[in-house]
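Student: got a predicted structure here, sequence first:
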Amino acid sequence: MILTSLSREYVKITVDYPLAAAKAFSGLSDSFNFVYVSGEGVCPTYRTTSSFIFGQLTRTQATQEPGRFTPYYGRIKGECEAALIELSKKYPSLKPYSVRPAFVDAAYDPPTLASVMQRPDFTVGKRLLFGTFGPIIRQLYSKGVSPTKDLGRFLTDLAKGNGQPLTGEGVSGNGWIISNAAFRREAGL
């Protein structure tokens, strides 16, 4: 895969900016909780300078081997998750939580839903998909849903919390990577 200017921009926004922010913020206090919103289906990967130029992520660079159907965002966000954990080894004050929500659902959060519906990128097609598949996902795969109010509260609590790694099923990366299932459990859903 050759990186386009759009995919380079995605890497800049999704990896470079969060890493720069985490590094800068880590010196603000003796313990700084950094919360990165990742996504379910992410596969941590690493890239070398040469492989980045060509957009290749090799199996030997992967901390988990991404499958051929692992989406691009999954590889890139996974790279940031892994880099944040590595950064925390250099800056011990940094507590880098990465949360992996799944279907982020604003259906029961009217102010957020109204805001989402007014976004220019929320096209008619997306509205139809959300309106059609949202209820189906909520009914048949509720464990894959991340309600916005609960997710927002959870992310805020992590940022304000004690900076300790989490434990339990669905938590990986030595307690710093929280799956949607772990988020739902911690949020009491």
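Tutor: Received, thanks.

Student: going forward, measure contacts between C-alpha atoms and count neighbours the same way
Tutor: OK.

Student: any idea how far I53 is from R8?
Tutor: Separation of I53 from R8 (CA to CA, to the nearest Å): 10 Å.

Student: nope, P71 is what I meant
Tutor: Note on P71: its distance to R8, by CA to CA, is 16 Å.

Student: and G41, by the same measure?
Tutor: For G41 relative to R8 (CA to CA), the value is 21 Å.

Student: more neighbours: which of these two?
Tutor: G41 (19 against 14; other CA atoms under 10 Å).

Student: look at that one and give its secondary structure.
Tutor: Of the three states, G41 takes coil under DSSP: H, G, I helix; E, B strand; the rest coil.

Student: so what's it closest to, chain neighbours aside?
Tutor: Nearest residue to G41 in three dimensions, chain neighbours excluded: G74, at 6.0 Å (CA to CA, 6 or more residues apart in numbering).

Student: quick one: contacts for the residue nearest the centre of the chain?
Tutor: Centre of the chain computed as the mean C-alpha position; nearest residue by CA atoms, centre = their mean is S38, 0.4 Å away. For S38, the contact set (CA atoms under 8 Å, 6 or more residues apart in numbering) comprises 77-78, 81, 98-101.

Student: in TSV: the residues you listed, plus distance to L166 and secondary structure.
Tutor: TSV is the format used below for these (distance: CA to CA, whole Å; DSSP: H, G, I helix; E, B strand; the rest coil):
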residue	distance to L166	secondary structure
K77	20	helix
G78	18	helix
E81	15	helix
S98	11	strand
V99	11	strand
R100	14	coil
P101	16	coil
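
Student: got the contact list for the residue lying farthest from the centre of the chain?
Tutor: Distance from the C-alpha centroid of the chain peaks at V124, with 25.9 Å (CA atoms, centre = their mean). By CA under 8 Å, 6+ apart, no residues touch V124.

Student: all helices of the protein, in order?
Tutor: For the chain, the helices defined by DSSP state H occupy 5-11, 17-25, 49-54, 72-90, 110-117, 124-140, 148-160, 180-186.

Student: closest one to T167 among these?
Tutor: helix 180-186 (8.9 Å; CA to CA).

Student: helices and strands around that closest one, which ones?
Tutor: Contacts defined by 3 or more CA pairs under 8 Å, 6 or more residues apart in numbering; DSSP states H and E place helix 180-186 against strand 145-147, helix 148-160.

Student: what's in contact with the shortest one?
Tutor: Strand 145-147 has contacts (CA under 8 Å, 6+ apart) with 101-108, 137-138, 180, 184.

Student: putting a second one here so we can go through both:
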Amino acid sequence: MHLVLTGATGLVGSAVLQQMIVTPTVSKVSVLSRRPVAQAEGHEKVKVIIHKDFTSYSPELLGQLKDVDGVVWAQGISSTLVSKPEYEQITNVYPLAFARALSTTTSPKPLNFIYVSGEGATPTPSFLTQHWARIKGITEASLLSLSKDPAYSNLRPISLRPGGIDPTFHKEVHEFIPKRTGLMGLFEKAVLPVVRTGLPSMLSPTKDLGRVLTQLAMGDGKAHSEGESGVSGEGRTLSNVAMRRLAGI
């Protein structure tokens, strides 16, 4: 299978890339990245495509992706690091632009599009909803709506909402993941150990998360049953509860 990955230099993306590399049925991985990806070096089945503008995709680039089976969109950034307009651009505009472009390129072949959202995201925000949660929820709903448009009917979106990202026991990616500083660094040093002991169900271990995201990208693209725990959005939104259930943890 040929899979596409964005955000490969980030915490979640590194975990997904490691899983894609070790999965025998993944024959090719195309990584879209603004900069070189050290983790991809030495792996023949991984091709890094340096791409700067995630609102636009040339015919030449799309031609390299015409046989793609699935996408894991792990590109993202903390809402504390950028302005609200920039966060909306990265979190909403970029994935939707790629989903439209790639769906058109691969049509009529089904295209699994796995969007990494976040626990707390909601498509029905209130005045108390944080900006990041509202934007991720809008993106979830927009991808679902896009798949109902006849022009993009081959699109099979799944939005997965991880909880607290925990790379502690995923040694294969430690040298590649960005060093956490500030509040995120404090979370990793002071909060993660406590939550891991007392409330492990709130966490998303990166090894398990990377495996589930890769499996979803390789899957049949069908909606999950809303009768299952942690499933919503017409069967196309999976919470951290659902992720852990799929991972068997």
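Tutor: Looks like it came in fine. Computed from a predicted model, the values in this text were never measured in an experiment.

Student: now what about the TM-score between them?
Tutor: Here the TM-score for the pair of chains, by TM-score structural alignment, normalised by the length of structure 1, is 0.80; 162 aligned residues with a CA RMSD of 1.6 Å.

Student: that older thread, which ones are touching the aligned partner of the residue nearest to G41 of structure 1 in structure 2?
Tutor: With TM-score structural alignment as the criterion, G74 of structure 1 lines up with A133 in structure 2. Neighbouring residues of A133 of structure 2 by CA under 8 Å, 6+ apart: 118, 120-122, 125.

Student: in structure 2, what range does stretch 136-147 of structure 1 match?
Tutor: Structural correspondence for stretch 136-147 of structure 1: residues 194-205 of structure 2, per TM-score structural alignment.

Student: now do the buried residues in that stretch.
Tutor: 196, 200-205 (16 or more other CA atoms under 10 Å).

Student: so which of the contacts of A133 of structure 2 persist in structure 1?
Tutor: Among those, the ones still in contact in structure 1 (both residues aligned by TM-score structural alignment, their matches' CA atoms under 8 Å) are 118, 120-122.

Student: turn those residues into CSV, columns for distance to T91 of structure 2.
Tutor: Conversion of the kept ones among the contacts of A133 of structure 2 to CSV gives the following (distance: CA to CA, whole Å):
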residue, distance to T91 of structure 2
G118, 11
G120, 15
A121, 12
T122, 14
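
Student: from the contacts of A133 of structure 2, which is closest to I49 of structure 2?
Tutor: Distances from I49 of structure 2 to the contacts of A133 of structure 2, taken by CA to CA, are shortest for G118, at 26.2 Å.

Student: what is the neighbour count of G27 of structure 1?
Tutor: 14.

Student: tell me how many other residues surround the residue nearest to it when sequence neighbours are not counted.
Tutor: In space, and not counting its chain neighbours, G27 of structure 1 is closest to S93: 7.2 Å by CA to CA, 6+ apart. S93 of structure 1: 19 surrounding residues under other CA under 10 Å.

Student: corresponding residue for S93 of structure 1 in structure 2?
Tutor: Mapped onto structure 2 by TM-score structural alignment, S93 of structure 1 lines up with N154.

Student: how about its match, what does it touch?
Tutor: Neighbours of N154 of structure 2 in contact, by CA under 8 Å, 6+ apart: 103, 107-111, 147.

Student: in structure 1, which of these still touch?
Tutor: Kept across both, from those, using both residues aligned by TM-score structural alignment, their matches' CA under 8 Å: 103, 107, 109-111, 147.

Student: okay, and which of the residues you listed map to strands?
Tutor: Applying DSSP state E to these, the entries found in strands are L111.

Student: can you pick the most crowded of the kept ones among the contacts of N154 of structure 2?
Tutor: L111 (29 neighbours).

Student: any idea what it aligns with in structure 1?
Tutor: Under the alignment (TM-score structural alignment), L111 of structure 2 maps onto F32.

Student: how about R100 of structure 2?
Tutor: Using TM-score structural alignment, the partner of R100 of structure 2 in structure 1 is K23.

Student: check contacts around that match.
Tutor: 87, 91, 94.

Student: you'd agree the last one is up against S26?
Tutor: Okay, so that is L94 of structure 1. Yes: using CA atoms under 8 Å, L94 of structure 1 is in contact with S26, at 5.0 Å.

Student: about what we covered before: make TSV from the buried residues of stretch 194-205 of structure 2 and add distance to L5 of structure 2 to it.
Tutor: Output for those, formatted as TSV (distance: CA to CA, whole Å):
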residue	distance to L5 of structure 2
R196	28
P200	27
S201	26
M202	25
L203	22
S204	19
P205	19
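
Student: E169 of structure 1 pairs with which position in structure 2?
Tutor: Per TM-score structural alignment, the equivalent position to E169 of structure 1 in structure 2 is S229.

Student: related to what we said a few turns ago, quick check, nearest of the contacts of K23 of structure 1 to T156 of structure 1?
Tutor: Closest to T156 of structure 1, out of all of the contacts of K23 of structure 1 and judged by CA to CA, is L94, at 16.3 Å.

Student: how many other residues sit next to that closest one?
Tutor: L94 of structure 1 has 26 nearby residues by other CA under 10 Å.

Student: state the distance from it to G78 of structure 1.
Tutor: Taking CA to CA, one finds L94 of structure 1 at 18 Å from G78 of structure 1.

Student: same check, this time on V116 of structure 1
Tutor: Following CA to CA, the distance that separates V116 of structure 1 from G78 of structure 1 is 26 Å.

Student: out of these two, which sits in the busier spot?
Tutor: G78 (28 against 14).

Student: grab the nearest non-local neighbour of that one.
Tutor: Using CA to CA, 6+ apart, the closest residue to G78 of structure 1 is P44 (3.6 Å).

Student: OK, contacts around the one you found?
Tutor: 62-64, 74-82.

Student: buried ones among the residues you listed?
Tutor: Among those, the ones that count as buried by 16+ other CA under 10 Å are 62, 74-82.

Student: out of these, which is nearest to L128 of structure 1?
Tutor: G74 (24.9 Å).
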